[in-house]
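J.: Return a 3D structure for these sequence lines:
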Amino acid sequence: MSLKRNLALAFLTIFICGATTLAQTSQQDVLYLKNGSIIRGNITEVIPSQSVKIEVMGNNVFVYSMDDVEKMAKENVANTDKIDNRIQSKVYYNVITPGLLIGENSHGLQIDPSLQIINGYRFSRLLSLGLGIGIEGISGYTILPIFLESRGFLFDKPSTPFYFVGAGYGIAHRGRYGNHETTRGGTMANVGLGLRTPMGKTGSFFTSIGYRYQYAYTKQTNIRWVWPEQETITTETINHFNRVSVNFGFMF
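T.: From the prediction side, this is the model:
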């Protein structure tokens, strides 16, 4: 299965999980009495044409004659958590996100670690802008990315999918000795989708998956003695790394 197909399936999974989370709404039983009263709770017993028993908050149980009942219904419970856990606008935020970079090189499948820290400002639910730094490994290179990232939440719900897109510069280092070597980094970019789950009043936990690009250049000079003179061999390597990024993290 190709890398592009894996990424497409992962994006689809994020959307399905987000839609399922949003669709899960708690319900409660409701009694509408003929005198105008409305009783909300959990109906525990119904005796047709005689009585109905309902348990309300505090484990209190009430019994009503069916002659006093106008109708019985099931209704959605008001989402009181939304007041505390909704996406706040015009606030500063911090993100800590470890993860994995998954791709292929000449040796086959390559999985490398990643860690990023982002500090930013949220203008609205749909738009925020942050400055990020990190440390990552990609196929023998150590990359120190410095980037700007925008992210936004798709729904005004405590649990919601979100998007992110970023670009910047990745400082590259290989740490190889014994040869004359020059290593340079270059453009980095990332884009993806995630799912936010509230944690406390202002924090949240999230998982995400995306596409990550990184440029890196290496020039290596080897000196070989071939009697009676020396031979200089110069090798230049240009890398365009394309990776799937899988992350989890915390936002405060």
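J.: CA only for contacts and neighbour counts going forward, please
T.: Noted.
J.: isn't Phe11 right next to Val191, touching?
T.: No - taking contacts as C-alpha atoms under 8 Å, Phe11 lies outside contact range of Val191: 11.1 Å.
J.: how about this one, so we can line them up?
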Amino acid sequence: MMEKLLLLCFMLMTSMLNAQSEENIATIYLNNGEVYKGNMVDYRKGEYLVLKRLNGTLDTIPDNDIQRIEQIQMDIKPVKKASVQKRVPQVVQKPAPKKKRKYLFRETGWYNATGFSGFGGRSGSYLKMGIGISTTTGYMFNRMVGIGLGIGKDNYSSRQGEGLFPVYGEVRGYLKKKSNTPFYAIKAGYGMAFANEKFGITQAEGGLMLNPSVGYRFGGDKTGNIYFEMGYKFQKQFIEKTSTFNSDITVVDAIYNRISLSAGIIF
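T.: Reported below is the predicted structural model:
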């Protein structure tokens, strides 16, 4: 009698354990198309899932490999003739991963960089400011090396008619294959100056122009990326100017050494 009672208790416990395990059955769909079934022992979003397979083995699955999880619950409702078990699948939706902005910057091919500049420096005890605009068109052979030609208009003083028109060659390159990256640029050429009788400038000569700089590009799109740039600008200039009031002659024989700050757009 005791043996039958123990056997009956063992069968009841086994059936209860099986029912409990069936209530927690989960179907795991992986990104590679594989499907696993079993009991979820431990699940940590973003890290891993521990699954006890139906054959009793334990698998640890990285969360990045999981496409979706379907968990089955047992909904048991009593009826007059028999109890009917209805399986209700529940889909556990994983949060959609954030879309990274695609890197589309043209590392090879034609480019144009157009921007405005400000120049600052000292002449004796005075702080001198100037402004400029330039545009450069060139060809990138690879991400690190490109060459181009450019023109611009620079004013190193507030006096009218003393502007320079630099014509230059450029070498530039980008240090990282990223949307936001530092870059270098070296411009060298000749700043042209012209006489202008309207402002009393009877003689004008330009000279060598050199402008090495480093900067930072924001954006990795095909066109329309903003950049900021800081560098050093060297420029020679000679001007002979006659005053329209008293015919006094002013001679400007200058070598400008200026810190340059620029901002613009790369196409």
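J.: so what sits against both of Phe11 and Val191 of the first structure?
T.: Counting by C-alpha atoms under 8 Å, 6 or more residues apart in numbering, the residues touching both Phe11 of the first structure and Val191 are Gly210.
J.: where along the stretch 51-200 of the second structure do the strands fall?
T.: Applying DSSP state E, counting those that start in this stretch to the stretch 51-200 of the second structure gives strands spanning 58-62, 66-77, 84-92, 109-123, 126-140, 146-155, 165-174, 181-192.
J.: I'd like to know which of these is closest to Tyr256 of the second structure.
T.: strand 109-123 (8.3 Å; C-alpha to C-alpha).
J.: what angle do the closest one and strand 146-155 make?
T.: Strand 109-123 of the second structure and strand 146-155 meet at an angle of 40 degrees, taking axes from the mean of the first three to the mean of the last three C-alpha atoms, to 10 degrees as the criterion.
J.: and the nearest residue to Asn31 of the second structure once chain neighbours are set aside, what does it touch?
T.: If the residues on either side of it in the chain are set aside, Asn31 of the second structure comes closest to Gln67, at 5.2 Å by C-alpha to C-alpha, 6 or more residues apart in numbering. By C-alpha under 8 Å, 6+ apart, the residues touching Gln67 of the second structure are 28-31, 94.
J.: Val92 of the second structure too?
T.: 68-71.
J.: Just the closest of these to Leu12 of the second structure, please.
T.: Once C-alpha to C-alpha is applied, the member of these that ends up nearest Leu12 of the second structure is Gln71, at 25.3 Å.
J.: ok, now how distant is the closest one from Gly46 of the second structure?
T.: According to C-alpha to C-alpha, to the nearest Å, Gln71 of the second structure and Gly46 of the second structure sit 18 Å apart.
J.: again with Thr108 of the second structure
T.: 38 Å.
J.: just Gly189 of the second structure next, same as before
T.: 56 Å.
J.: And Arg53 of the second structure, by the same measure?
T.: 21 Å.
J.: higher neighbour count, these two?
T.: Set Arg53 of the second structure next to Gly46 and count neighbours by other C-alpha atoms under 10 Å: Arg53 wins out with 16 against 11.
J.: Please give me every residue in contact with Ile72 of the second structure.
T.: 23-26, 87-90.
J.: can you check Pro166 of the second structure too?
T.: Contacts of Pro166 of the second structure (C-alpha under 8 Å, 6+ apart): 151-154, 189-192, 209.
J.: JSON lines please, covering the residues you listed and showing distance to Val35 of the second structure and neighbour count.
T.: Formatted as JSON lines, those follow (distance: C-alpha to C-alpha, whole Å; neighbours: other C-alpha atoms under 10 Å):
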{"residue": "Ile151", "distance to Val35 of the second structure": "64", "neighbour count": "17"}
{"residue": "Gly152", "distance to Val35 of the second structure": "65", "neighbour count": "18"}
{"residue": "Lys153", "distance to Val35 of the second structure": "67", "neighbour count": "18"}
{"residue": "Asp154", "distance to Val35 of the second structure": "68", "neighbour count": "20"}
{"residue": "Gly189", "distance to Val35 of the second structure": "67", "neighbour count": "19"}
{"residue": "Tyr190", "distance to Val35 of the second structure": "70", "neighbour count": "19"}
{"residue": "Gly191", "distance to Val35 of the second structure": "71", "neighbour count": "24"}
{"residue": "Met192", "distance to Val35 of the second structure": "73", "neighbour count": "19"}
{"residue": "Met209", "distance to Val35 of the second structure": "68", "neighbour count": "21"}
